[in-house]
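*Asks:* structure for the following, please:
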Amino acid sequence: MIASYLEDHLIVLGVKPVAQWSVKGNVVQQYLQKDLAGVPLIPHDLPPEVVMSYNPDLLIVDSAEMVAGDRYSQYAKITPTIAVGTEKNNDWRQELLTVGDVLNKKEEAKKVLADYEAKAKDAREQLKKAIGTQSAAALWVTGKAVFVVDEHLSSGDLLYKDLGLTIPEVVKEASKQNDANWKPLSTEKLAELNADHLFVVQGKGVNRDEMKKDPIWLQMPAVKNGHVYVFDDSSSWLYTGAIANSHMIDDVLKSVVK
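*Replies:* Predicted structure coming up:
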């Protein structure tokens, strides 16, 4: 089977796909590679002829957009095809339950979610004891721009909903821009980001020493107080799912709870 960009769900349910999501022929979900070692890559836009070459017994896609137009009929000629959601940014919990249902692993999916919720609750309590109502933000710094995570999506959903950290005003404003997981931040808005803690995803080609010298960076509260935690873009911070979120919880606790 192929379930491109849904591999986090497959792995926690004990299923190995015949091909895994990739971009540009070499960008993969690095945090899953221990479990996906040896699984060949398939382009993220799932060209029908490439899907056919793997002869999957099932194709699961993460949104109706992926099977829009005549795509569904093209895929359906190859193998049974299911879209697990209607939106580009589906709730990962519902996605997991839907994938579990499709694979006849409904109870396993419920158990994964229950275990995750227990871990998140415990982490939330630890954080409350350690830092009270302090605020946090996740930034993705690339060679071209700085992005902040949406308060409702990806690691924003984890930081604010699951872990109960306070949302800075700049994050609330940026979250209204569009439906992308990560929103571009202007220099002016970056300067206004009064977060107590910063979780920074450092993109390839970004010089951390240069970042540290930036006057805007230097005046930020989290930077002044030594509350900046840096992860490279092979970490789980750009993704979502039971495995990705569990890794992020570990990262937050290790960084913040002394």
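*Asks:* contacts, neighbours, all on C-alpha from now
*Replies:* Will do.
*Asks:* list the contacts for the residue nearest to Asp162 when sequence neighbours are not counted?
*Replies:* Of all residues not flanking Asp162 in the chain, Ala120 sits nearest, at 5.9 Å (Cα to Cα, 6 or more residues apart in numbering). Counting by Cα atoms under 8 Å, 6 or more residues apart in numbering, Ala120 touches Asp162, Leu163, Ile249.
*Asks:* and Ala120, how close does it get to Ser154?
*Replies:* Ala120 sits 15 Å away from Ser154, going by Cα to Cα, to the nearest Å.
*Asks:* count of neighbours near Ala114?
*Replies:* By the criterion of other Cα atoms under 10 Å, Ala114 has 12 neighbours.
*Asks:* likewise Asp35?
*Replies:* Asp35, neighbours per other Cα under 10 Å, totals 15.
*Asks:* following up with a second sequence; could you model it the same way so I can compare the two?
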Amino acid sequence: MKVKSKQLVVLLLVFVFIIAGCGNQSSNSDANGQAAQNGQKEQTDSQAGTESESSALKTVTYLGKDYQVPEKAGKIAVLAVEAMEEMHVLGVKPYAAAKDMYVNGIPEEMGDSLDGVKWIDSGVQPDKEQLLALKPDVILTTARLDAETLKPLEQIAPTIPLSFSGADSEANITVVAEITGKAEEAKNVIEGYKEQLQKSKELIAGSSNKDKTVMYLRISTQYGLSGYSAQTTYNAVLYDGLGLSVPELIGAIERRETIPLEKMAQANPDYIFALVPLNDLQAIEDLKTKPLWNQIQAVQDGHVYVNPVHPDLFGTPILSKTKFLEQVTATLGNAK
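*Replies:* From the prediction side, this is the model:
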């Protein structure tokens, strides 16, 4: 009986140890499982926070329309020259840019703004697959594109088409500044241009050139003589900015038109500022052989100024307007 009793005690002890071991194992398993769940939750929360931060949006308003853009837009694709000059003066390099943005090479006024960018083929209507692969935060293009052409760009990233009107220069640089976080820099650029414009206006108003007929033209073999509306690109500097009289020929143009040489001779401007492609300078040489061209007062007086600024500076951004203003002031403001 004693032996059986001892055996029974041993069995009971073994059973107790087994139960205790199972309990500890279950407890450890529960603890480890809970810890794993907590870790997963923290990781999920962290990822959600990162995603939320990277996808945070803000609203920018441009020419009466609201656009939703990333709060921090580090990857900006620039497809047209309207935006490129604004980026330069604000000290911001684009992430990607259209390869054929500049016909005559990158203007020296742009400095190193395009060094190291990712180039996109096909210009303002880019290679869509290439652009999609770059995953830009924002696309800056031109209002010269129609709504149908803009659609595929808008499906890739928020797309803002910048105006080509000289009257919208301030709005253009302001919206680019809002996107890039450079509001103070934009304010300084705008104020500096206005001060320079006012000084030039006063100088020319006090000169003998204040009542002269002044025109800005584009000249090329393909398009001949082209004129622009009074508000477009550099004309905004001449007429609204400096207060020069709008020639009747220019006032009749809605956007851009080819001007027959006969009409140019009739308009008979006193000063001509002409932009000619660097690879097509023969176009101005060919004009010199035309009798009607040589009858124009500006030609007879030697007042035709070819490429006072680089022909690929666009004329709407404040950078190119400033460069043009400097040349016009030096030409018209010194006559007494």
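*Asks:* hang on, the earlier thing: what is the nearest of the contacts of Ala120 of the first structure to Asp233 of the first structure?
*Replies:* Asp233 of the first structure has its nearest neighbour among the contacts of Ala120 of the first structure in Ile249, at 16.4 Å by Cα to Cα.
*Asks:* for the closest one, give me its contacts.
*Replies:* Per Cα under 8 Å, 6+ apart, neighbours of Ile249 of the first structure: Ala120, Ala123.
*Asks:* what do you get for Pro43 of the first structure?
*Replies:* Here Pro43 of the first structure is in contact with Trp21, Ser22, Val23, Lys24, Gly25 (Cα under 8 Å, 6+ apart).
*Asks:* helices along the second structure, start to end?
*Replies:* 2-54, 81-89, 128-134, 147-154, 169-180, 183-205, 235, 248-251, 261-267, 282-287, 291-295, 297-300, 318-332 (DSSP state H).
*Asks:* quick one: which of those helices is nearest Ile219 of the second structure?
*Replies:* Counting by Cα to Cα, and looking across all of those, nearest comes helix 282-287 at 6.7 Å.
*Asks:* what does the closest one rub up against?
*Replies:* Contacts for helix 282-287 of the second structure (Cα under 8 Å, 6+ apart): Ile219, Ser220, Thr221, Gly224, Val276, Trp293.
*Asks:* buried by neighbour count: which residues of stretch 183-194 of the second structure qualify?
*Replies:* Buried positions in stretch 183-194 of the second structure, judged by neighbour count with 16 or more other Cα atoms under 10 Å: Ala183, Ala186, Val189.
*Asks:* nearest to Met264 of the second structure, of those?
*Replies:* The nearest one, if we look at these relative to Met264 of the second structure and count by Cα to Cα, is Val189, at 35.8 Å.
*Asks:* can you find the partner of that closest one in the first structure?
*Replies:* By TM-score structural alignment, Val189 of the second structure lines up with Val112 in the first structure.
*Asks:* do Ile160 of the second structure as well
*Replies:* Aligning on TM-score structural alignment places Ile160 of the second structure opposite Ala83 in the first structure.
*Asks:* not including adjacent chain positions, what is the nearest residue to Trp92 of the first structure?
*Replies:* Nearest one to Trp92 of the first structure, counting by Cα to Cα, 6+ apart, is Gly241 at 5.7 Å.
*Asks:* does the one you found touch Arg93 like I think?
*Replies:* Yes - contact criterion Cα atoms under 8 Å: Gly241 of the first structure and Arg93 qualify, at 7.4 Å.
*Asks:* chain neighbours aside, what residue packs nearest to the residue nearest the centre of the second structure?
*Replies:* Note on the second structure: the residue nearest the mean C-alpha position is Ala83, at 2.0 Å, using Cα atoms, centre = their mean. Excluding its sequence neighbours, the residue lying closest to Ala83 of the second structure (Cα to Cα, 6+ apart) is Leu140, at 6.4 Å.
*Asks:* do I have it right that the one you found meets Ser163?
*Replies:* No - counting by Cα under 8 Å, Leu140 of the second structure does not reach Ser163; the two are 10.8 Å apart.
*Asks:* counterpart of His44 of the first structure over in the second structure?
*Replies:* So His44 of the first structure corresponds to Val124, using TM-score structural alignment.
*Asks:* ok, that match - contacts?
*Replies:* Leu79, Ala80, Ala98, Met101, Thr141, Thr142.
*Asks:* could these be laid out in a markdown table, adding neighbour count and distance to Glu248 of the second structure?
*Replies:* Compiled in a markdown table, these are given as follows (neighbours: other Cα atoms under 10 Å; distance: Cα to Cα, whole Å):
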| residue | neighbour count | distance to Glu248 of the second structure |
| --- | --- | --- |
| Leu79 | 28 | 34 |
| Ala80 | 26 | 31 |
| Ala98 | 24 | 37 |
| Met101 | 21 | 33 |
| Thr141 | 26 | 32 |
| Thr142 | 20 | 28 |
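*Asks:* overlap between those and the first structure?
*Replies:* Shared contacts between this structure and the first structure among these (both residues aligned by TM-score structural alignment, their matches' Cα atoms under 8 Å) comprise Leu79, Ala80, Ala98.
*Asks:* if we can go back for a sec, nearest spatial neighbour of the match of Ile160 of the second structure, skipping sequence neighbours?
*Replies:* According to Cα to Cα, 6+ apart, the nearest residue to Ala83 of the first structure is Val61 (4.8 Å).
*Asks:* got the contact list for stretch 129-146 of the first structure?
*Replies:* Outside stretch 129-146 of the first structure, the residues that reach it (Cα under 8 Å, 6+ apart) are 147-149, 155-156, 159, 165-168, 171, 182, 184-186, 195-206, 256-258.
*Asks:* same check on stretch 264-281 of the second structure?
*Replies:* 103-104, 212-221, 247-249, 283-284, 292-293, 295-298, 303-312.
*Asks:* swap in 6 Å and give it another go.
*Replies:* 212-219, 296-298, 303-307, 311 (Cα atoms under 6 Å, 6 or more residues apart in numbering).
*Asks:* ok, of those residues, which come out buried?
*Replies:* Buried among those (16+ other Cα under 10 Å): 213-219, 296-298, 303-307, 311.
*Asks:* tell me which of these fall in strands.
*Replies:* Val214, Met215, Tyr216, Leu217, Arg218, Ile219, Val304, Tyr305, Val306 (DSSP state E).
*Asks:* trace the fourth one over to the first structure, please.
*Replies:* Using TM-score structural alignment as the criterion, the counterpart of Leu217 of the second structure in the first structure is Leu139.
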